[in-house]
Structure formats: structure tokens, C-alpha cells
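Trainee: here is my input, please return the structure:
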Amino acid sequence: MRDTKETILSAACDIYLQHGYKGMSMRQVARRAGISATAIYRHFENKESLHHQVLREGFRTFNSYLQSSLSDNTGLERLKHASERFFAFATEQKKYYEILFLTMDHTVEHKVKGALTQDATISRHFMVQRVQECMEEGSLKSDDAEEVAMLLLSTCNGFFGLYVSKKASDTHEEMHKKYQRMFHRLLVGLLT
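Mentor: Predicted coordinates:
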């Protein structure tokens, strides 16, 4: 049986995606989670702390996907593997992908005094480090590592956004092949 806190987080994700932060209430989340309205407060102080935890859990999950790419031998292998892990996250953790990359309400982040800023920048720093490694080993042209990482992340995110918004539709396998070809085309332009 799922942990109550996980059930609450999942319910909060669903409601957030349907109604946004402003349309989410603790009562709705409790109802969707199958617990009493008062029971939810045993786990979360208020709506802001629940939303904050949804975001933190999403960032933690995304980071765990990316970390597995560090076991590869070269910078280029790690970069390619990281792109595959991004694909896995976007397709296996659809709710978190959509919340973190497409619908995140940054006004709420401000309300929690920037506590999410570090979590929110982990993936960007991770990709900058992978690109920098590639440039140092000579597998990518020397360039501004941060700008190249942003190009890669933006392109990948745009790709997934097309599928989430239903502007593109393919089977999972077809989508994966297109994603790999797109990422390969980007790399060809960046290779030395």
C-alpha cells in the first residue's frame, strides 16, 4: 500500500495540473487522496508547504534520473546518457515533468523565500558540467558551456512540450527515435 504522504503528493500533483496552484485546496487534495481534511495537516502545515514539497519531490526525482549518467566513461557518453535520462524522466514521470518544466508557478516559489532556487537550478548546473567536460576533453567545440547547455535543455524541453500539449503524437518508440535523432543533430553541430 502506498505511503499516505506519497498519496497526498500524487493527489496534489493531479489537482495542480488540472486547476493550477490557485485552484488547489487542502480539502480537494484530501478528498482526492482519500483521507479526511484534518488528516492532511498531520503531513503538511498548509497549502504552500504541500506545494513546496510537490516541487521539491519533483526536482529530487529528476536529479535522481540524471545522476545515473555519471557512471559513463567520457564526457560525451555522460552527456548522451543524461539526454536519455531526461527522456526517461519526461515519459515515466509525466506529472512531475509537466509541473517542473511547463506549469510551475514561480510566484509561489517567491512566497517560500526562494527555498526552491537551489533545487530548480540543479539540472541546469548538471548539464553545464556535462557540456564543460565535453569541451575539456575535446569532444565538443570550445564555446560558452552555459549557453550550449541551455540550448540542449531548451530543445529537449521544447520537444517534450510538443507531446504534452498534443501538438505531436507518436507511439512511445517513435517519439524516442525522433528524440534521439534530434539530439544527435544538435550534437553534430557542436562536435569538434
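
Trainee: hey, let's count contacts and neighbours off CA atoms from now on
Mentor: Noted.

Trainee: the nearest residue to Ile40 once chain neighbours are set aside: which element?
Mentor: Distance criterion Cα to Cα, 6 or more residues apart in numbering; nearest residue to Ile40, sequence neighbours excluded, is Ala30 at 6.0 Å. Assessed by DSSP states H and E, Ala30 sits inside helix 26-33.

Trainee: these two touch, right, the residue nearest to Ile40 and Thr7?
Mentor: No: Ala30 is beyond contact range of Thr7, at 9.4 Å (criterion: Cα atoms under 8 Å).

Trainee: pull out the buried residues from stretch 62-80.
Mentor: Neighbour counts over stretch 62-80 (16 or more other Cα atoms under 10 Å) mark Phe62, Asn63, Tyr65, Leu66, Ser69, Gly75, Leu76, Glu77, Arg78, Leu79, Lys80 as buried.

Trainee: looking at the residues you listed, which are in helices?
Mentor: Phe62, Asn63, Tyr65, Leu66, Gly75, Leu76, Glu77, Arg78, Leu79, Lys80 (DSSP state H).

Trainee: Provide a list of residues in contact with the second one.
Mentor: Each residue near Asn63 by Cα atoms under 8 Å, 6 or more residues apart in numbering is listed here: Ile122, Ser123.

Trainee: second input sequence below; structure requested for side-by-side comparison:
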Amino acid sequence: MSEQRENILVHACDLFLRDGFEGFSMRKLARAVGVTAPALYRYYDSKEELLHDILSEAYRRLRHHLYDSLEGATPAERFRMAGEGYLTFAIENPRLYNAIFVSPHLVGLAEIPDEIAAQGCAVGRFWNDRIRECMDAGLLRRQDPEQVGLTLWAHAHGMISLYTRQMLAPGEDLDADVFRSMYKDSVQRLFEGLAVTADDDDSTAGAAA
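Mentor: Here you go, the predicted structure:
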């Protein structure tokens, strides 16, 4: 992506999140970027196309962070790396992270285009696959991977949303490393509630007998 296109995306994210689709205009964006409105049309034909590009770029970067976890040698390591990749994407790209989760009607779209919705579904399947292989390896209790994935994602999204909105430490600019530590501790507590324990092993053995 060119430097100017990147610059346009950054400012467009800010405007969309601040003013919504109806309050957004190419003229406003041009002023924020420091170019004329006609100059923007060398890159985008419409506001809709620009929004689609914002979402596609957000998912592209998120996938990049997640797919790095496939280099992990074990299910546990791939699970951990995928979680860290999601967190890193959110911290390093807060505008794009928030743009992914803006409801379509809030930005003037009747629905998310199929190609972008498919990207979101692919991210969900990837995360559920990491959970499924942890269950297969006996690291997590055998449950519906999609439901467990929903629980873990809701926790992650909740923590990150509180951080990006500066609600974890009101009135303070919470350091990213401090948040990472808080996030890790919170995930650990949640994970311990889902992990297989000796009692689970005993009950499984008794059921098998």
C-alpha cells in the first residue's frame, strides 16, 4: 500500500468513527489529509469503496498477526501465539480494530459486503481451529469449540475495548506493556476455568469404566 493511501485510510478511520457515514464526506477527508477533494478520487471512486478498503485492510493486518501463530510447534503454543497476535494487532492498530466492529448501519451500509463478511468468518474459523486442536490434545475440556471461542473472544474484545477507550484506568494513560500484563493475567484466570484438570481426568476414566 502506498504511503498516501495509508495516510488516507488513517484519516478516514478517524472520521468514520467520529462522525459516522452520514457525517463523513470526501471534502472533510481531503482537508484532514491536506489535499483537494478531486485528488482523493485518484484513489477511491466513492465513500463506500473507501469504507470497504478500510475493512479489508483491517482484516488483512489481523490475519497477518494471527497466521504467524502457525509457526508454533504445539497446539498450546499456536493457541498462545494466536491470542498474542490478536492483542498486538489491536494495540498497534486501534483505529482499524475499532472499524471492524462498527455496525454497518452506523456507517450507512445496509450490510457488510459478502467478500468482507467472508474475511471475518475466516478469522473466526482460524481461532476456533486453534481451540479445537487444544481440545484434541487434551488441554481444554471437550466442549463446542465455537461456543468456547465466543466466550474467549468476548473476553478479549471486552478487555481491549476498555483499554482503547481508556476505561481501565480512568484519567490515566495506561501503558501498553502494563495493559499486556493485565490482559495476560485475566486470560490466564479464564483459561484455568476451561483447562482440563485431574478431577476431569478421573471423571472421564470413571465414565469410561
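
Trainee: buried residues, the helix holding Ala30 of structure 1. List them.
Mentor: Neighbour-count burial for helix 26-33 of structure 1 [16+ other Cα under 10 Å]: Met26, Val29, Ala30, Arg32, Ala33.

Trainee: which parts of structure 1 are helices?
Mentor: Using DSSP H, the helices of structure 1 run over residues 4-19, 26-33, 47-67, 75-92, 94-98, 106-111, 117-137, 145-164, 172-190.

Trainee: quick one, what contacts Ala149 of structure 1?
Mentor: Ala149 of structure 1 is in contact with Arg124, Met127, Val128, Val131, counting by Cα under 8 Å, 6+ apart.

Trainee: filter those down to the buried ones.
Mentor: Applying 16+ other Cα under 10 Å to those flags Met127, Val128, Val131 as buried.

Trainee: would CSV of the residues you listed with distance to Arg85 of structure 1 be doable?
Mentor: Listed next are the buried ones among the contacts of Ala149 of structure 1 as CSV, based on distance: Cα to Cα, whole Å:
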residue, distance to Arg85 of structure 1
Met127, 12
Val128, 16
Val131, 15
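
Trainee: out of the residues you listed, who's nearest Gln18 of structure 1?
Mentor: Met127 (30.4 Å; Cα to Cα).

Trainee: how about the contacts made by that closest one?
Mentor: Leu79, Ala82, Ala149, Leu153.

Trainee: for the residue lying closest to Glu77 of structure 2 once chain neighbours are set aside, give me its contacts.
Mentor: In this structure, Glu77 of structure 2 finds its nearest non-sequential neighbour in Ser69, 7.7 Å apart by Cα to Cα, 6+ apart. Residues near Ser69 of structure 2 by Cα under 8 Å, 6+ apart: Glu77, Arg78, Phe79, Arg80, Met81, Ala82, Gly85.

Trainee: I'd guessed the last one sits against His65; true?
Mentor: Yes: contact status for Gly85 of structure 2 versus His65: in contact at 4.7 Å, counting by Cα under 8 Å.

Trainee: ok so, going back, can you list contacts of the helix holding Ala30 of structure 1?
Mentor: Residues contacting helix 26-33 of structure 1 (Cα under 8 Å, 6+ apart): Thr7, Ile8, Ser10, Ala11, Ala12, Ile15, Ser36, Ala37, Ala39, Ile40, Asn46, Lys47.

Trainee: does the fifth one really touch Val54, like I thought?
Mentor: Think Ala12 of structure 1. Yes: Ala12 of structure 1 lies in contact with Val54 (Cα under 8 Å); the separation is 7.4 Å.

Trainee: and those two? which has more neighbours close in?
Mentor: Ranked by neighbour count (other Cα atoms under 10 Å), Ala12 of structure 1 and Val54 place Ala12 first, with 26 against 23.

Trainee: hang on, the earlier thing: go through the contacts of helix 26-33 of structure 1 and name the one nearest Val188 of structure 1.
Mentor: Distances from Val188 of structure 1 to those, taken by Cα to Cα, are shortest for Ser10, at 39.4 Å.

Trainee: ok, and the closest non-adjacent residue to that closest one?
Mentor: Ala33 is the one closest to Ser10 of structure 1 (Cα to Cα, 6+ apart), at 7.8 Å.

Trainee: try Ser169 of structure 1
Mentor: Spatial nearest neighbour of Ser169 of structure 1, chain neighbours left out: Tyr163 (6.1 Å); criterion: Cα to Cα, 6+ apart.

Trainee: aligned partner of the residue nearest to Glu77 of structure 2 in structure 1?
Mentor: Matched to structure 1 by TM-score structural alignment, Ser69 of structure 2 sits across from Ser69.

Trainee: that's all I had, so thanks and see you.
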